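A.B. asks: Provided below for reference: sequence and predicted model.
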Amino acid sequence: MATRQHAKMAFLQWSCQDVARWIESLGYPQYTACFTENFITGKKLIYINCCYLPRLGITDFEHMKAISARVRELLGISEPLWSRSIADPPQDDMNMFLEVKSRTGESADSLTYTQFLNYRKK
């Protein structure tokens, strides 16, 4: 299980060029510069959604929806419910784990999903 989880999180180590190649593999080679010029690494992919993509220069709504969906698929997270109140506490452990993993530093780099879940139970 730990090896499978580690393999699933391999994207966190991606460079800007790795992310650009992934975007190109999705069929959007016209956006590779948007990602490299904005230094979007694997860790920063965690924050990519339809609200953030226009800041990168991606404004085609259908492309935004498709890229956001593929990012969520890569991260293994579901689309947030549109009816969810921002006052509600975060519900998805994976989203919260990925936010921690997006940080830099030894503690974020070494944290495993199992360790995160054990810490959350306390």
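C.D. replies: Ah, there it is.

A.B. asks: From now on I want contacts and neighbour counts done on CA atoms only, so please keep to that.
C.D. replies: OK.

A.B. asks: P89 versus the closest residue to Q5 other than its chain neighbours, what's the distance?
C.D. replies: Nearest non-adjacent residue to Q5, counting by CA to CA, 6 or more residues apart in numbering: Y113, 7.6 Å away. As judged by CA to CA, to the nearest Å, Y113 and P89 stand 20 Å apart.

A.B. asks: For the two, indicate the residue with more neighbours.
C.D. replies: More neighbours surround Y113 than the other of Y113 and P89, with 18 against 8 (other CA atoms under 10 Å).

A.B. asks: now the helix or strand hosting T114: how far from the chain's centre is it?
C.D. replies: Secondary structure assignment for T114, by DSSP states H and E: helix 113-121. Put simply, helix 113-121 sits 19 Å off its chain's centre (CA atoms, centre = their mean, to the nearest Å).

A.B. asks: The structure to be compared is supplied as follows:
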Amino acid sequence: MEPQVPGCLRWSCRDVGGWIRRKGFPQYEVIAQLVRDLLGVTEPSWNRSISLPRRDNMGLFLEQKSQTGHNHDLLIYNQFIKEQGL
């Protein structure tokens, strides 16, 4: 029998924002959107079709940078672009 997957793993960005607001931190609900606006990237769509064009370079870089580990900590945008051939 498979272990039950927590429902929060299927939450949308809006669901997470609602949870943050209900926990008493409404000021943090908008931070992700403000950062995306600052960097000029769109909100990731987790049910995005693979037939669509690739995501923007900054979005791809931030996905790599968001991971933990020594190599990810040292990664810079220009290096990422060069290594990916973008």
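C.D. replies: Happy to help now that I have it. Since we're looking at a predicted model, the values are computed, not measured.

A.B. asks: Superposed, how do the two chains score by TM?
C.D. replies: After superposition, the two chains reach a TM-score of 0.55 (TM-score structural alignment, normalised by the length of the second structure), with 66 aligned residues with a CA RMSD of 3.2 Å.

A.B. asks: and the helix holding T114 of the first structure, which residues are buried?
C.D. replies: Residues of helix 113-121 of the first structure classed as buried: Y113 (neighbour count, 16 or more other CA atoms under 10 Å).

A.B. asks: which helices and strands does it pack with?
C.D. replies: helix 93-101 (3 or more CA pairs under 8 Å, 6 or more residues apart in numbering; DSSP states H and E).

A.B. asks: Superposed on the second structure, what's the mean shift for the helix or strand just after the helix it packs on?
C.D. replies: For helix 93-101 of the first structure, the following helix or strand on the C-terminal side (DSSP H and E) is helix 106-110. On superposition with the second structure, the mean distance recorded for helix 106-110 of the first structure (mean CA distance after the TM-score superposition for the first structure) is 0.4 Å.

A.B. asks: Quick one: the residues in the second structure that helix 106-110 of the first structure pairs up with.
C.D. replies: Aligned using TM-score structural alignment, helix 106-110 of the first structure spans residues 70-74 in the second structure.

A.B. asks: List the contacts of that stretch.
C.D. replies: Outside stretch 70-74 of the second structure, the residues that touch it by CA atoms under 8 Å, 6 or more residues apart in numbering are 64-66.

A.B. asks: for that stretch, the distance to its chain's centre please.
C.D. replies: Relative to the centre of its chain, stretch 70-74 of the second structure is centred 17 Å away, using CA atoms, centre = their mean.

A.B. asks: same thing with stretch 63-76 of the second structure?
C.D. replies: 13 Å.

A.B. asks: Could you tell me the angle between the helix ranked longest in the first structure and helix 93-101?
C.D. replies: Taking DSSP state H as the criterion, the first structure has its longest helix at helix 61-75. Orientation check (axes from the mean of the first three to the mean of the last three CA atoms, to 10 degrees): helix 61-75 of the first structure against helix 93-101 gives 90 degrees.
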